[in-house]
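*Asks:* Sequence unavailable; structure follows:
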């Protein structure tokens, strides 16, 4: 029953209410003392009623408060994992599944669900005893158990070496912990560290007549499928349930899985969660007009260009689209597709609402393209103090000059779950005294960001968060940087403080009497021998530098390290290099370097538990990356061959570098702990972190 003050007061005898009203009138009060008392009682009854409702909710693991979950788990004998990190995965799902998992204890289905619950990564379990070559028993012939794969089945050949392989192998007697696989007691848990991020209605990049790159930066990038959630524990993961690059053959054969179509006008799509949606001039191209083919380079054009037949060609392996010859060109070509990446860094269609506070009262908010079609016009409108919010994923090709008034703040940001592309001809930021500028959620290419040392420029702070300043300024069609090693940020201003959070940027050039603080970010000069951080000339010392859980690719020369923690400074000297050390600071008596990897011959303050810790260890303890090529799905990701001193070398035993916040080592440790409870006697389980393969069949 719900109580409010008025209902409760009306339950009192009328004589008391009349006298209370007379007393209120005589005292000049809006309400009498009795009514005030009843209002207090009603408020406390509401509190008690809410508490009773919460007590009822706390009886169920789906609705209970977070602190109740361990107590419900204790009732069914669930034991919490060691070193559980709340940001990785809540134990709520695992507690909810515990009884169902125990009923199927030891089966592949349980192990797969367990891996998903504990690590929050997509998983596939393989019982390798089923994939061993065996002599056939004539009374029990198994036609699928072949000694060699059928070379006519291209789909099965595509999965060789993956968790979906159906080919049989000769026995491998190594333990699965030593990467042995095909043996009777071995079970493999294949985990995907890559996620498929949506890119909604992004503008394609025109490569030539009727030819478009799907990626708005204009380079070849494979399309990923949209992983479908599994509704039933009795179902082992299939390729459509995990994030994988789309091959040409697979997309062609199962086109209805990845591309939608309307049965008739006005009806909903027959596939509500397509992986690819093509729109030309705002009109969605139906599935029956799409052909999947190889659009590789062929001289000055592409192979297999569609004729004037109304068909549109898509190459998912290269990420290309070709229009029929009879379609007007250039035209507005947009696609919804999925891109592979490891985590929420550099901007994208992921949740970042915490970084988008409501503008303060009196602050002007201008939306693009709703209020203005260009950013330059929006900057004129706010007159050096306000917020510009981009509400779509379009490309904005402009030259920007940001001038912030005294005590003002200019913020250019993408709306939550958006990532617009800024194709810049130039970008200059200036400000009067006590002024600041923020860039949030943007993908920027084409030109560096310049903060000039001009008379009157007194910009005090620049904040870059959830933003990508393409390393190498822009990318070629093959994905290589156009200007390898060139700076993304050029600041000649003294006293400026630059904050970089959850971002990917190229090299940085700053004045020695300024400050740069970076967290959970990449500073990438494209090669370890290039200069990642220094003064404007690329030789002298740059600003005071702080790195917390960052990956730096390239040489570093800073005036001071205020703090370097849980980071990787992947630097090297080139042959005949004029630098005396790949990483050096001027003031070695100040600052702190802790729990990080940097070259052993670096000239830095005293190290604390850094790697390598000796000249001998420097030969073996080196970070190995799956990819250091920006634009690839596994960019910046440490490979499984990296030494444990790096993979578990941070101050909380997570990995060093920009992906520290993923707590990958804790996820693996927790899974090993839980496997000991659910594995059958005599069985052994190995964890295989899947490396991205770009299928082009």
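*Replies:* It's in. All values derive from a computational prediction rather than experimental measurement.
*Asks:* When you work out contacts or count neighbours from here on, use the C-alpha atoms and nothing else.
*Replies:* Fine.
*Asks:* And the strands in the stretch 351-500 of the chain, which stretches?
*Replies:* Listed in chain order, the strands of the stretch 351-500 of the chain (DSSP state E, counting those that start in this stretch) span residues 365-368, 386-390, 395-404, 409-414, 421-431, 435-440, 443-445, 449-451, 459-465, 468-469, 487-491, 497-501.
*Asks:* mind listing what's buried in the second one?
*Replies:* Going by neighbour count (16 or more other C-alpha atoms under 10 Å), the buried part of strand 386-390 is 386, 387, 388, 389, 390.
*Asks:* Could you check how far the third one is from residue 375?
*Replies:* When C-alpha to C-alpha, to the nearest Å is the yardstick, residue 388 and residue 375 sit 8 Å from each other.
*Asks:* ditto for the second one
*Replies:* As judged by C-alpha to C-alpha, residue 387 and residue 375 stand 11 Å apart.
*Asks:* all strands of the stretch 1-150 of the chain, in order?
*Replies:* For the stretch 1-150 of the chain, applying DSSP E, counting those that start in this stretch gives strands covering 122-127.
*Asks:* can you map out the helices along it?
*Replies:* Taking DSSP state H, counting those that start in this stretch, the helices of the stretch 1-150 of the chain run over residues 5-10, 14-27, 33-57, 69-75, 91-103, 108-119.
*Asks:* Which one of these lies nearest to residue 448?
*Replies:* helix 108-119 (38.5 Å; C-alpha to C-alpha).
*Asks:* take the one below as the second:
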């Protein structure tokens, strides 16, 4: 549609007279056309609202009502909110797929494969349905055996007696893929206090909350003690690999180990190596740019590196994420890997899709080792930008984009001037690693961000954005007159680096240091270590610090996640929304702290201003006025019951910062909208679990005891 669509419908004589008069009629019709376009767009949207695939979010429950869809709790609150958080909650409690498949699900009511479809449509979780009746030990009739074909089929589908020679079946014992016979347990699977699985009417739904995140063509880490020992993780830590789920062949198919994001077992990898290994599959190893052939891959247990492969073999341990080459046959051209790791949400550096600015500034530089990039190093792109902006002031706004998942060993100094707007980001689908290592023996190293020494009143302070990076080896130090430092979807490794057991090697060191700078620090969907604020409290205002949907990890018990260098409260204003903090927070003031967990004391010096609401705070906290915070003050001498429990509190392990299944319900549902507290609030896992239970009650036949079993 053209801008003068209505004006062009007029006869040519009127347009000619209007042009002679200065085109007042054209200006009037342009205003009318704006309203006509709005009405036309609304009419087109009304037609789109008849279909569940294209309708607006608020129409989904109404379309569901036409087919008798049972609206789940929370839809009304989400519609009334009208905010971004309300939209995400509406997607969690009234999914389009659940509404679209309502009629089909009713036709398949009572089938086992339907339970897996419900988990995918309602909760968005991969699942495996198991009928525990078939795993009960039953004495077969000797008379019917060999005479009735149906008896033989029933015998083959039931659980078998444990065979000590069948190690793979023993390895799957009591898991979602267990195939051994069990004795009956009459307690119900859906019991809230003591659930048990193996009963005649029991049907369980095993759920995987962790998502498989890919790492593509990333450099492997070589062990310093042996040139033939490598780890899939570029940080050198051992981490279990997760299978890349394969789509099930038919709707009636029951998921197996290749259809869900399960941890890859050694025996499963040995039996089905071709299903897991190869380009585009769960894992792959490249030497000199070419994948290692499948016939050379040997599954092995590389605990303590005791296994030594032969001269033409490459050993892989999927449980520890390790690779071993033959002795004295170290690859000379480098090792790259593809693999998948498990994490809860799109937080920290990763290859997942993240929002990027569509606007492309005049100063745009690409960094990478492939041909066609502007520079091969980040430092070279910074030097080129500094030269270009001196010649052209329009290039003060620049973007440096890293186009691969390489490991950049550089001494980076980002020098900013007045009016600069610099973004250093990873390309979509890439996770580069910026490793800041020792370059000088007589002074400390870090990723330096320096601003001008004195601010000008006529020009704005510089701004730096780090997006999609993984920074290891050292932290980020900000000094000078910097206005704003933004970290989005970044990982600043807590403790700088990890050992092979995911323990931080420098647990007392800070990931971010604000030194004599008025910079405002904004952290969004990131993982970082402790923050140290070292400013002049007399001359400077408190540094604003904003954290949202992030993890702030002090990397050690009893350490401060936010403080001054000498352990005093930081001269900062602490703000946190949907954040998990491991360690103490010592700050001058607090703004808004909500829906967060501070696994340590939160001590605020200036308590006259600020608000802390819907949070869990460690004992000994001194805060501004609280609203619906946990825990309540216990009786003298009484043990503390409401304490957060996590799957893991060590970065680099699956389930890091994830609330455990055994976490108290007051924390798992302690947010203002009934979701969990902490960094993964927007997953709305309690609402998903409740909705899935309601759907099970609706589609499971009467008399069947259906329940949920959380695997990861």
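*Replies:* Alright, I've got the coordinates. Keep in mind it's a predicted model, so treat the numbers as computed, not measured.
*Asks:* what's the TM between chain one and chain two?
*Replies:* Once superposed, chain against chain, the TM-score is 0.86 (TM-score structural alignment, normalised by the length of structure 1); 649 aligned residues with a C-alpha RMSD of 3.1 Å.
*Asks:* I'd like the helices of the stretch 1-150 of structure 1 laid out as a markdown table, including mean neighbour count and distance to residue 416 of structure 1.
*Replies:* Converted to a markdown table, the helices of the stretch 1-150 of structure 1 look like this (neighbours: other C-alpha atoms under 10 Å; distance: least, C-alpha to C-alpha, whole Å):
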| stretch | mean neighbour count | distance to residue 416 of structure 1 |
| --- | --- | --- |
| helix 5-10 | 15 | 41 |
| helix 14-27 | 14 | 52 |
| helix 33-57 | 15 | 31 |
| helix 69-75 | 16 | 31 |
| helix 91-103 | 17 | 27 |
| helix 108-119 | 23 | 26 |
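*Asks:* With distance to residue 608 of structure 1 added, can I get those helices in JSON lines?
*Replies:* As requested, the helices of the stretch 1-150 of structure 1 are exported to JSON lines (distance: least, C-alpha to C-alpha, whole Å):
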{"stretch": "helix 5-10", "distance to residue 608 of structure 1": "63"}
{"stretch": "helix 14-27", "distance to residue 608 of structure 1": "72"}
{"stretch": "helix 33-57", "distance to residue 608 of structure 1": "48"}
{"stretch": "helix 69-75", "distance to residue 608 of structure 1": "37"}
{"stretch": "helix 91-103", "distance to residue 608 of structure 1": "34"}
{"stretch": "helix 108-119", "distance to residue 608 of structure 1": "30"}
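*Asks:* Nearest to residue 162 of structure 1, out of those helices?
*Replies:* Using C-alpha to C-alpha, the helices of the stretch 1-150 of structure 1 put helix 108-119 closest to residue 162 of structure 1, at 15.6 Å.
*Asks:* what range in structure 2 does that closest one sit on?
*Replies:* Aligned by TM-score structural alignment, helix 108-119 of structure 1 falls on residues 112-123 of structure 2.
*Asks:* Run the chain-centre distance for the matching stretch.
*Replies:* Centre-to-centre, stretch 112-123 of structure 2 and its host chain are 23 Å apart (C-alpha atoms, centre = their mean, to the nearest Å).
*Asks:* Contacts for it next, please.
*Replies:* 92-95, 97-98, 105, 108, 125-131, 205, 207, 251-254, 685, 688-689, 691-692, 695-696 (C-alpha atoms under 8 Å, 6 or more residues apart in numbering).
*Asks:* same thing but 6 Å
*Replies:* For stretch 112-123 of structure 2, the surrounding residues in contact (C-alpha atoms under 6 Å, 6 or more residues apart in numbering) are 97, 98, 125, 126, 127, 128, 252, 254, 688.
*Asks:* likewise stretch 7-22 of structure 1?
*Replies:* residue 32.
*Asks:* Then stretch 365-382 of structure 1?
*Replies:* By C-alpha under 6 Å, 6+ apart, stretch 365-382 of structure 1 touches 387, 388, 389, 390.
*Asks:* Apply 8 Å and report the result again.
*Replies:* 359, 364, 386-392, 396, 398-402.
*Asks:* can you check stretch 122-131 of structure 1 too?
*Replies:* So stretch 122-131 of structure 1 is in contact with 108-109, 111-113, 115-116, 145, 163, 166-169, 181-193, 236-238, 241-243, going by C-alpha under 8 Å, 6+ apart.
*Asks:* on that earlier part again, and which of the contacts of stretch 365-382 of structure 1 is nearest to residue 275 of structure 1?
*Replies:* For those, the nearest to residue 275 of structure 1 is residue 392 (19.4 Å; C-alpha to C-alpha).
*Asks:* What residue in structure 2 is paired with the closest one?
*Replies:* Match for residue 392 of structure 1 (TM-score structural alignment): residue 404.
*Asks:* quick one: residue 94 of structure 2 from residue 695 of structure 2, how far?
*Replies:* For residue 94 of structure 2, the distance to residue 695 of structure 2 - C-alpha to C-alpha - is 12 Å.
*Asks:* Who are the contact partners of the counterpart of residue 629 of structure 1 in structure 2?
*Replies:* In structure 2, the residue paired with residue 629 of structure 1 according to TM-score structural alignment is residue 650. Residues counted as contacts of residue 650 of structure 2 (C-alpha under 8 Å, 6+ apart) are 502, 503, 555, 656, 657.
*Asks:* ok, of the residues you listed, which one's closest to residue 596 of structure 2?
*Replies:* Distances from residue 596 of structure 2 to these, taken by C-alpha to C-alpha, are shortest for residue 657, at 12.1 Å.
*Asks:* and that closest one, what does it touch?
*Replies:* Counting by C-alpha under 8 Å, 6+ apart, residue 657 of structure 2 makes contact with 551, 580, 646, 647, 648, 649, 650, 679.
*Asks:* So residue 210 of structure 1 sits against residue 329, correct?
*Replies:* Yes - between residue 210 of structure 1 and residue 329 there is a contact at 6.1 Å, judged by C-alpha atoms under 8 Å.
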